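J.: this is a predicted model, with the sequence first.
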Amino acid sequence: MKCLMDEEKNDWIDLSDINVFQQQYRLNCCRLKYFGIQYLPDEEVISDLIQDIWLKIWERKETYVNEQAFKKYLFRSLYRAILNYIKHKNIMKEYEEDVLNQEEESDQEITYKIIESEIYQCVNQVFDELPASCRSVYVASLSGKSQKEISEELSISINTVKKHINNANHYMKKRIKDILFAILIFR
């Protein structure tokens, strides 16, 4: 039984021995590169992945039952490394696209907020330009009160309420249009 174990040990590949390691590297490196390029046609990346695998093998200084088991390990390791590289690359690409989309959305959102602020400021400025009596009628109408309620509350006729609302709408429309036009020109 001991003789059989010794014979089996002769097939073992001990990668802690630098000579065995170098021999296996020379035997398998070209095969690995050809194999890898079939899945990922970037020779530089494949070479880097292969070097990483060999570095891990050297650091572990493992022993393999035979050459076939070692080759199987090499090719599976490279295949997994390629899949991980592709997966990582896809994740990075998705992340970059998400960041770009968020930046675009953020830039667009910021632009909208700026425009909204400018319009708000414009409306407030024009609203403040209205005469006090016209402004109080207009505020009451914007709060949802009927013309009759406004006339009773402010002790003015319904026709005066209508006139103030009409004048306010007219004035604000014209002034806001002029101001917005100026904003757009100076952008």
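T.: Thanks, I have the structure now. Numbers count the residues shown, from 1 in each chain.

J.: going by C-alpha atoms from here, please, whenever you check contacts or count neighbours.
T.: OK.

J.: which residues of the protein fall in helices?
T.: Remark: helices assigned in the chain by DSSP state H are 2-11, 18-39, 43-60, 67-129, 132-142, 147-154, 158-186.

J.: A further structure is provided below for comparison with the first:
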Amino acid sequence: MSLVELIAQADERGLAAAGVSCLDRCVPLLGGDDEVLRPLWASLAEDGDGWGERVAKIRGHACDAATGAGAEAVSGPRSGPGAEAEAALLARRMLAAVPAERSAGALREWADTCSVAALDIHRLLDVADDGNTSVTDCREGRTEGMPPLVTAELRRQVTVLELLAGHGAAGVRQALEVSAEGRRVLQAVVSRRARGRT
């Protein structure tokens, strides 16, 4: 089943997990600590009470940390700092769009937006990308020729949705582990690119 189909069929908890996990993997671009989204992960394992308050608190904390982190105007070649600036902008937009209400309708739109943004971020930062990668094709299951970072991000998005569809709240811990792995990978990529510019 394609990623697009999985998102279309996901329930409220699965959609929330899909969006949170995409954002969690991109936390290195926001300049915050790795645990900033823990309250939302905890909410996924619960009944969702206090979701709006947790979202407001996290958004304020993460936005403060992100001030000045990649906030410059997007410019320069994709292989230079412009790619990081564009990726950081996409991550901040994901954070700003977290719905204050944990409803299936709002979450489905957000999860879909986060899916595209996270894949775009990995495409921007993948030195193996030739510029012809189609995120739409990737999400619809046509993955031939996808660069490694994008392929791995697609796999993680699919895995999270499958875990929540198959196990409900019991799948949240495994989804968190999948996301943490992806976050470490992206952090390594960002660090390596930074070292390459010094």
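T.: Everything's here; your move. These numbers come from a predicted model, not from an experiment.

J.: quick TM-score on the pair, please.
T.: Here the TM-score for the pair of chains, by TM-score structural alignment, normalised by the length of the first structure, is 0.27; 68 aligned residues with a Cα RMSD of 3.9 Å.

J.: mean neighbour count added to the helices of the first structure, as a markdown table?
T.: Formatted as a markdown table, those follow (neighbours: other Cα atoms under 10 Å):
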| stretch | mean neighbour count |
| --- | --- |
| helix 2-11 | 10 |
| helix 18-39 | 14 |
| helix 43-60 | 15 |
| helix 67-129 | 14 |
| helix 132-142 | 16 |
| helix 147-154 | 16 |
| helix 158-186 | 15 |
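
J.: please enumerate the helices of the second structure.
T.: Using DSSP H, helices in the second structure cover 3-9, 12-25, 38-45, 51-66, 81-96, 104-125, 135-139, 148-167, 172-196.

J.: in the first one, which residues are buried?
T.: Buried residues in helix 3-9 of the second structure, counting neighbours by 16 or more other Cα atoms under 10 Å, are found at 3-4, 6-7.

J.: and the helices of the second structure, which is most packed in?
T.: Mean neighbour count (mean count of other Cα atoms under 10 Å) peaks for helix 12-25 among these, with a mean of 27.

J.: and the gap between the closest residue to residue 160 of the first structure other than its chain neighbours and residue 109 of the first structure?
T.: Closest residue in space to residue 160 of the first structure, ignoring its immediate chain neighbours: residue 151 at 8.0 Å, by Cα to Cα, 6 or more residues apart in numbering. In this view, residue 151 of the first structure and residue 109 of the first structure are 42 Å apart by Cα to Cα, to the nearest Å.

J.: which residues touch residue 176 of the second structure?
T.: Residue 176 of the second structure makes contact with 21, 41 under the criterion Cα atoms under 8 Å, 6 or more residues apart in numbering.

J.: okay, it and residue 84 of the second structure: tell me how far apart.
T.: In terms of Cα to Cα, residue 176 of the second structure sits 25 Å off from residue 84 of the second structure.

J.: how about residue 60 of the second structure?
T.: Taken as Cα to Cα, the span from residue 60 of the second structure to residue 84 of the second structure is 22 Å.

J.: cool, and residue 163 of the second structure?
T.: For residue 163 of the second structure relative to residue 84 of the second structure (Cα to Cα), the value is 30 Å.

J.: same thing with residue 61 of the second structure?
T.: Taken as Cα to Cα, the span from residue 61 of the second structure to residue 84 of the second structure is 21 Å.

J.: go on, residue 52 of the second structure?
T.: Applying Cα to Cα to residue 52 of the second structure and residue 84 of the second structure gives a distance of 30 Å.

J.: could you do residue 92 of the second structure as well?
T.: Residue 92 of the second structure is 12 Å from residue 84 of the second structure, by Cα to Cα.

J.: returning to that earlier point: dump the buried residues of helix 3-9 of the second structure to JSON lines, plus distance to residue 24 of the second structure.
T.: Rendered in JSON lines, the data for the buried residues of helix 3-9 of the second structure read as follows (distance: Cα to Cα, whole Å):
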{"residue": "3", "distance to residue 24 of the second structure": "18"}
{"residue": "4", "distance to residue 24 of the second structure": "20"}
{"residue": "6", "distance to residue 24 of the second structure": "19"}
{"residue": "7", "distance to residue 24 of the second structure": "18"}
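
J.: which one of the residues you listed is nearest to residue 41 of the second structure?
T.: Nearest to residue 41 of the second structure among the buried residues of helix 3-9 of the second structure is residue 7, at 18.4 Å by Cα to Cα.

J.: so that closest one sits against residue 112, correct?
T.: Yes: counting by Cα atoms under 8 Å, residue 7 of the second structure touches residue 112, with 7.0 Å between them.

J.: joint contacts of those two?
T.: With Cα under 8 Å, 6+ apart, residue 7 of the second structure and residue 112 have no common neighbours.

J.: for residue 18 of the second structure, which non-adjacent residue is closest in space?
T.: residue 111 (5.7 Å).

J.: for the one you found, list the residues it contacts.
T.: So residue 111 of the second structure contacts 7, 15-16, 18-19 (Cα under 8 Å, 6+ apart).

J.: change it to 6 Å
T.: 15, 18-19 (Cα atoms under 6 Å, 6 or more residues apart in numbering).

J.: closest to residue 137 of the second structure among those?
T.: residue 18 (18.8 Å).

J.: separation between the closest one and residue 12 of the second structure?
T.: Taken as Cα to Cα, the span from residue 18 of the second structure to residue 12 of the second structure is 10 Å.
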